[in-house]
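Visitor: sequence unavailable; structure follows:
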């Protein structure tokens, strides 16, 4: 096993964070903060999509965070595989319980009772949260790596998808205050894309179990990121 692979196997997953957040010791508060910080915005968006009544949506969210903070979710079973599936199940049950308790009919759109039915709203919100976190990782990598411009290069290409390389290279030159040749930009773009995929894999490894290559690739495809993954791993400026 390479050093890089060894590091990946040592990454704490969300399953271990759930356990750590409810265990005694200094790691508890840190783990709880990581869980809340990672999922607060995504889960808030999802609940408000499913529960159109803002007051009721806020009640569901409050109950979810209460369960998390009081240890009611400490029994999360990592053998179930994907952490997002676990969260989705918990949220669906809370929504159903609230609607039934209030005798509200019908339930929100979609069959919340059947976990085997895809939930496009949840998958979309989760995918956007994953990509946002990967971008944050890339920005952090750039900020902590001398002379690194991966986030800037990838952002320039994303902002100007149809522009010729020569034009984008000039834009980067204006940012860095030094000449940048089209070939240098192209190479930097390839490396930036490779780093983005590396960080995407790291992010996903924290949310699934097991975490071998096949499982990671399956998660990438299930989240609708297969096209991005293939594009960023083929090289070249596409």
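Guide: Great, that's in hand. Here the structure is a predicted model, which is why all the values come from computation and not from measurement.
Visitor: from here on, just use CA atoms for contacts and neighbour counts.
Guide: Noted.
Visitor: mind checking the SS state of residue 34?
Guide: helix (DSSP: H, G, I helix; E, B strand; the rest coil).
Visitor: what's the neighbour count on it?
Guide: Other residues lying near residue 34 total 15 when counted by other C-alpha atoms under 10 Å.
Visitor: what of the one 10 residues further on?
Guide: Applying other C-alpha under 10 Å, we find 16 other residues in the vicinity of residue 44.
Visitor: verify the stated contact: it with residue 60.
Guide: No - here residue 44 does not reach residue 60: they are 9.6 Å apart, not a contact under C-alpha atoms under 8 Å.
Visitor: what is in contact with the two at once?
Guide: Here residue 44 and residue 60 share no contacting residue, scored by C-alpha atoms under 8 Å, 6 or more residues apart in numbering.
Visitor: following element in sequence after the helix or strand hosting residue 168, please.
Guide: Element membership for residue 168, per DSSP states H and E: helix 165-176. Using DSSP H and E, the helix or strand that follows helix 165-176 in sequence is helix 182-205.
Visitor: got the angle for that next one vs helix 165-176?
Guide: 80 degrees (axes from the mean of the first three to the mean of the last three C-alpha atoms, to 10 degrees).
Visitor: which residues are contacting helix 182-205?
Guide: Contacts of helix 182-205 (C-alpha under 8 Å, 6+ apart): 8, 11, 13, 130-131, 133-135, 137-138, 149-151, 153-154, 165-166, 168-169, 211, 216, 219, 229, 232-233, 235-237.
Visitor: try stretch 147-166
Guide: 135, 138-139, 142, 168, 171-172, 181-182, 185-186, 188-189, 191-193, 195.
Visitor: may I see the ChimeraX selection of the buried members of those residues?
Guide: In ChimeraX, this line selects whichever of these come out buried by 16 or more other C-alpha atoms under 10 Å:
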select :135,138,139,142,168,171,172,182,185,186,188,189,191,192,193,195
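Visitor: dropping in the other structure now:
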């Protein structure tokens, strides 16, 4: 599945940056909400600890804590900030149990929320969730293959020179005429952008339009909204 941000076309489409009313701070289950981003957190822990086994041990500690006490007094601001603090805390706890020779050389305190590696992982995680949401929409309404059209239009083809129509048929089993493809593309781009905006908004405490815009800029996700009315 593609991790890149699909560029928009020339047609102007509206996207509501604060459509979602489900910020992470209002989640009924802290552990359940964080599970959405478990892969991202695990990758950062592996980078810090140098071991998938140690990363998984930290994840167990984190999830157990969230099940027991929820987000606690840290239920504010951005979810990615909360999670990077949790990564530092659990990593330090795990490292303290290791011998000096076993300990990684990474400076845990330098792993901050604006760390390039963490921002890249977080960005990719948000994009992957938006792609999966778009794919689910297609499963619900297969007559409008938005995911298939956008995915084939924005990822590298397996066979150079293959037309989008041919690619849709060979890779996705979708048969569409050129006019239908061109009609669906802007709809697919707008749907993806809206789903991405929803994902970002839900990781903020009390998201406003300006807050979401700022987070999209920080994460390098603004390309998905080019040509959109927001």
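Guide: Thanks, I have the structure now. Predicted model only: the values in this text are computed from it and were never measured.
Visitor: and the helix holding residue 168 of the first structure, which residues are buried?
Guide: Those would be 165, 168-172, for helix 165-176 of the first structure by 16+ other C-alpha under 10 Å.
Visitor: likewise for stretch 46-66 of the first structure?
Guide: Those would be 46-51, 56-57, 60-61, 64, for stretch 46-66 of the first structure by 16+ other C-alpha under 10 Å.
Visitor: to the chain's geometric centre, what's the distance from it?
Guide: How far stretch 46-66 of the first structure lies from its chain's middle: 21 Å, per C-alpha atoms, centre = their mean, to the nearest Å.
Visitor: just stretch 146-155 of the second structure next, same as before
Guide: Averaging C-alpha positions (C-alpha atoms, centre = their mean) puts stretch 146-155 of the second structure 18 Å from its chain's average.
Visitor: start and end residues in the first structure for that stretch, please.
Guide: Using TM-score structural alignment, the residues of the first structure aligned to stretch 146-155 of the second structure are 150-159.
Visitor: mean deviation of that stretch from the second structure?
Guide: By mean C-alpha distance after the TM-score superposition for the first structure, the fitted stretch 150-159 of the first structure averages 1.1 Å away from its aligned residues in the second structure.
Visitor: what sits against the aligned partner of residue 90 of the second structure in the first structure?
Guide: Per TM-score structural alignment, the equivalent position to residue 90 of the second structure in the first structure is residue 94. Counting by C-alpha under 8 Å, 6+ apart, residue 94 of the first structure touches 60, 63-64.
Visitor: from those, which land in helices?
Guide: The members of the contacts of residue 94 of the first structure that map onto helices under DSSP state H are 60, 63-64.
Visitor: distance to residue 159 of the first structure for the residues you listed - can I get that in CSV?
Guide: Formatted as CSV, those follow (distance: C-alpha to C-alpha, whole Å):
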residue, distance to residue 159 of the first structure
60, 37
63, 40
64, 37
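Visitor: which parts of stretch 156-166 of the first structure are buried?
Guide: Within stretch 156-166 of the first structure, judged by 16+ other C-alpha under 10 Å, the buried ones are 156-157, 165.
Visitor: nearest to residue 114 of the first structure, of those?
Guide: Minimum distance to residue 114 of the first structure across these is 40.9 Å, recorded for residue 157 (C-alpha to C-alpha).
Visitor: what kind of secondary structure is the closest one in?
Guide: At residue 157 of the first structure the chain is in helix, as set by three-state DSSP.
Visitor: separation between it and residue 189 of the first structure?
Guide: Note on residue 157 of the first structure: its distance to residue 189 of the first structure, by C-alpha to C-alpha, to the nearest Å, is 8 Å.
Visitor: what is the equivalent residue in the second structure for residue 184 of the first structure?
Guide: When the second structure is aligned by TM-score structural alignment, residue 184 of the first structure is paired with residue 180.
Visitor: residues contacting residue 120 of the second structure?
Guide: residue 219.
Visitor: please say which position in the first structure it maps to.
Guide: By TM-score structural alignment, residue 120 of the second structure lines up with residue 124.
Visitor: hmm, back to that, tabulate the buried residues of stretch 46-66 of the first structure in a markdown table, adding columns for distance to residue 112 of the first structure and secondary structure.
Guide: A markdown table is the format used below for these (distance: C-alpha to C-alpha, whole Å; DSSP: H, G, I helix; E, B strand; the rest coil):
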| residue | distance to residue 112 of the first structure | secondary structure |
| --- | --- | --- |
| 46 | 13 | helix |
| 47 | 12 | helix |
| 48 | 15 | helix |
| 49 | 13 | helix |
| 50 | 10 | helix |
| 51 | 12 | coil |
| 56 | 16 | helix |
| 57 | 15 | helix |
| 60 | 14 | helix |
| 61 | 16 | helix |
| 64 | 16 | helix |
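Visitor: among those residues, which pair sits farthest apart?
Guide: So, these by C-alpha to C-alpha: farthest apart are 49 and 64, at 15.8 Å.
Visitor: element containing the spatially most central residue of the first structure?
Guide: Centre of the first structure computed as the mean C-alpha position; nearest residue by C-alpha atoms, centre = their mean is residue 130, 1.7 Å away. Here residue 130 of the first structure, judged by DSSP H and E, is contained in helix 120-144.
Visitor: quick check: buried residues in that helix?
Guide: Buried residues in helix 120-144 of the first structure (16+ other C-alpha under 10 Å): 122-123, 125-127, 129-131, 133-135, 137-139, 141-142.
Visitor: contacting residues around residue 21 of the second structure?
Guide: residue 202.
Visitor: make it 6 Å
Guide: Going by C-alpha atoms under 6 Å, 6 or more residues apart in numbering, residue 21 of the second structure touches no other residue.
Visitor: counterpart of residue 197 of the second structure over in the first structure?
Guide: By TM-score structural alignment, residue 197 of the second structure lines up with residue 201.
Visitor: can you tell me what residue 42 of the second structure aligns to in the first structure?
Guide: Counting by TM-score structural alignment, the partner of residue 42 of the second structure is residue 44.
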